[in-house]
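Novice: Predicted model, plus sequence, below.
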Amino acid sequence: MTRVVVADDQPVVLEGFTTILGATSDLEVVGTARDGVELVTLVAATRPDVALVDVRMPRLDGIAATARVRAAHPGTHVIVLTTFDLDEYVTRALEAGASGFLLKDVPAARLVEGVRLVAAGALLLGPRVARHLLADVDAAPRREVPGVDRLTPREREVLTVVAGGLSNAEVAAKLGIGEQTVKTHVSELLRKLARRDRAQLVVAAYEAGVVVPG
């Protein structure tokens, strides 16, 4: 059973998402929050697998709340919810540790699928989000990312595939290696690049030019 919390300052969104997720046999909503401060407290108390977090909330916004949640509870994956154009949020949210994005008017089936994917370790980066991320990176000067020069050819290959948002199982299938081997490579990538999670690996891959926009 995947445990989920939902944070949004709009009661209709909380009720709608809770109803949809609660009607799914393998998902359980273990709590809701109306702002970022409540979310941080809620995650500490319930230790969910996935948190759905509105990007704009009172007291503590979704990106700041995501950073706190991921720092204190790395086992909780965060999906950022928004009704807004994503340009200004994409890179900041990924750097904060978000595993993906969903629009608040997402169809019920896509919402459920997204939660399952993120719980399994995948990144939820649709084409629109990917375009914004590439635009952000393309507009910025290339940065030297410490540790990239120490990556093995296989680690670079795994990093390139992970940057596409694939889960460990999907990376394993694509590269023809075992899932446990992928987990080992991802752990080494996190260690060598001094990154906290897969989302930050994606940002590092583009910043360092390991993955090139285009």
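Specialist: Received it, and whenever you're ready, just let me know what you need.
Novice: C-alpha from now on. contacts and neighbour counts both.
Specialist: Will do.
Novice: Report the spatially closest residue to the residue nearest the centre of the chain, excluding sequence-adjacent ones.
Specialist: In the chain, the residue lying closest to the centroid (CA atoms, centre = their mean) is residue 99, at 0.4 Å. Spatially, and ignoring its direct neighbours in sequence, residue 99 is nearest to residue 123 (5.0 Å; CA to CA, 6 or more residues apart in numbering).
Novice: contacting residues around that neighbour?
Specialist: 99, 100, 117, 165, 166, 167, 198, 199 (CA atoms under 8 Å, 6 or more residues apart in numbering).
Novice: Take this one as well and set it beside the first:
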Amino acid sequence: MSGGRRCLVWAPPGLREPLEARLSSHAFEVAHAVDKTPVDVAVIYFDGDDASLEVLSRAVELKSARRLLAWSTRSARPLIEAAFSLGAHSWVFAEPPAAWDEVARAACRLVSEEAGNVVVPSARAFDEFLPLISRLSPRERDVLRFVAAGMDNLTIAAHLGISERTVKTHVSALYRKLAQENRAQLALLGAACSSP
């Protein structure tokens, strides 16, 4: 059952169906039309084309969702900045088939307010972080890359073959070294700094 959480999904055919199924398995009721009551989260595939720009803009204009989650299979600074400038509350970079779980978990975090609102630094601010990122250890850069991909600590631990506690230690070090206050900011910074 939905547990009272409702979502809207916009994505091209082939991406939408598996994502809707995964969101349903994470206790979301998937709405298929906008009504007078906003859904908890709108999950919008955003690749910067005219269609995704229009969908995100209209979702903001119509106030169709309390929170907007933009996701893409591409991680590029201009794309991330465009999504946030249009009104997205959170961003996930994820590639299928792992995308379905990663996006669904991000939607759950966003609805539970764990992600909070993210303030997007300017391109100049990203450039100021590049020297700091170059001083990170190779393992810290690995962890940052996985955080930027929207993975949780347990998933990162499995990918790197280390304990979840070790991942938490690295994430804490990243917060301190990069002067970030929450995971969403850390993920955004990591995604943007690793983009061309």
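Specialist: On my side now, so go ahead. Since this is a predicted model, take the numbers as computed values, not measurements.
Novice: Superposed, what's their TM-score?
Specialist: The TM-score (TM-score structural alignment, normalised by the length of structure 2) is 0.52; 131 aligned residues with a CA RMSD of 3.8 Å.
Novice: picking up where we left off before, show me what the residue nearest to the centre of structure 1 aligns to in structure 2.
Specialist: Under the alignment (TM-score structural alignment), residue 99 of structure 1 maps onto residue 89 of structure 2.
Novice: And for residue 16 of structure 1?
Specialist: Residue 16 of structure 1 maps onto residue 18 in structure 2, by TM-score structural alignment.
Novice: State the distance from its match to residue 31 of structure 2.
Specialist: Counting by CA to CA, to the nearest Å, the separation of residue 18 of structure 2 from residue 31 of structure 2 is 15 Å.
Novice: Please, where are all the strands along structure 1?
Specialist: 2-7, 27-33, 50-54, 77-82, 100-103 (DSSP state E).
Novice: looking at these, which is buried most?
Specialist: strand 50-54 (a mean of 28; mean count of other CA atoms under 10 Å).
Novice: For it, grab the matching residue range in structure 2.
Specialist: On structure 2, the counterpart of strand 50-54 of structure 1 by TM-score structural alignment is residues 41-45.
Novice: average gap between the matching stretch and structure 1?
Specialist: Its aligned residues in structure 1 lie a mean 1.1 Å from stretch 41-45 of structure 2 after superposition (mean CA distance after the TM-score superposition for structure 1).
Novice: Helices along structure 2, start to end?
Specialist: Assigned by DSSP state H, structure 2 shows helices spanning 16-25, 50-62, 77-86, 98-111, 123-134, 138-148, 153-160, 164-178, 183-193.
Novice: Residue in structure 2 paired with the residue nearest to residue 99 of structure 1?
Specialist: Mapped onto structure 2 by TM-score structural alignment, residue 123 of structure 1 lines up with residue 115.
Novice: So that match versus residue 92 of structure 2, what's the distance?
Specialist: Counting by CA to CA, the gap from residue 115 of structure 2 to residue 92 of structure 2 is 11 Å.
Novice: same check, this time on residue 170 of structure 2
Specialist: For residue 170 of structure 2 relative to residue 92 of structure 2 (CA to CA), the value is 20 Å.
Novice: Check residue 116 of structure 2 too.
Specialist: With CA to CA as the criterion, residue 116 of structure 2 and residue 92 of structure 2 are 14 Å apart.
Novice: Kindly report the same for residue 36 of structure 2.
Specialist: Residue 36 of structure 2 is 27 Å from residue 92 of structure 2, by CA to CA.
Novice: Could you do residue 104 of structure 2 as well?
Specialist: The value you get for residue 104 of structure 2 to residue 92 of structure 2, if CA to CA is used, is 10 Å.
Novice: Residue 120 of structure 2 now?
Specialist: Counting by CA to CA - residue 120 of structure 2 and residue 92 of structure 2 are separated by 14 Å.
Novice: Provide a list of residues in contact with the residue located most distally from the centre of structure 2.
Specialist: Here structure 2 reaches farthest from its C-alpha mean at residue 36, the gap being 26.2 Å by CA atoms, centre = their mean. Going by CA under 8 Å, 6+ apart, residue 36 of structure 2 touches residue 64.
Novice: Give me the distance from stretch 168-177 of structure 2 to the chain's centre.
Specialist: 19 Å (CA atoms, centre = their mean, to the nearest Å).
Novice: contacts for it?
Specialist: With CA under 8 Å, 6+ apart as the test, stretch 168-177 of structure 2 has contacts from 132, 139, 140, 143, 144, 153, 180, 181, 182, 186.
Novice: any idea how far the fourth one is from residue 157 of structure 2?
Specialist: What that stands for is residue 143 of structure 2. From residue 143 of structure 2 across to residue 157 of structure 2, the span is 9 Å (CA to CA).
Novice: Now the common contact residues for the two.
Specialist: The contact sets of residue 143 of structure 2 and residue 157 overlap at residue 167 (CA under 8 Å, 6+ apart).
Novice: out of those two, which sits in the busier spot?
Specialist: Each of residue 143 of structure 2 and residue 157 has its neighbours counted (other CA atoms under 10 Å); residue 143 has more, 24 against 19.
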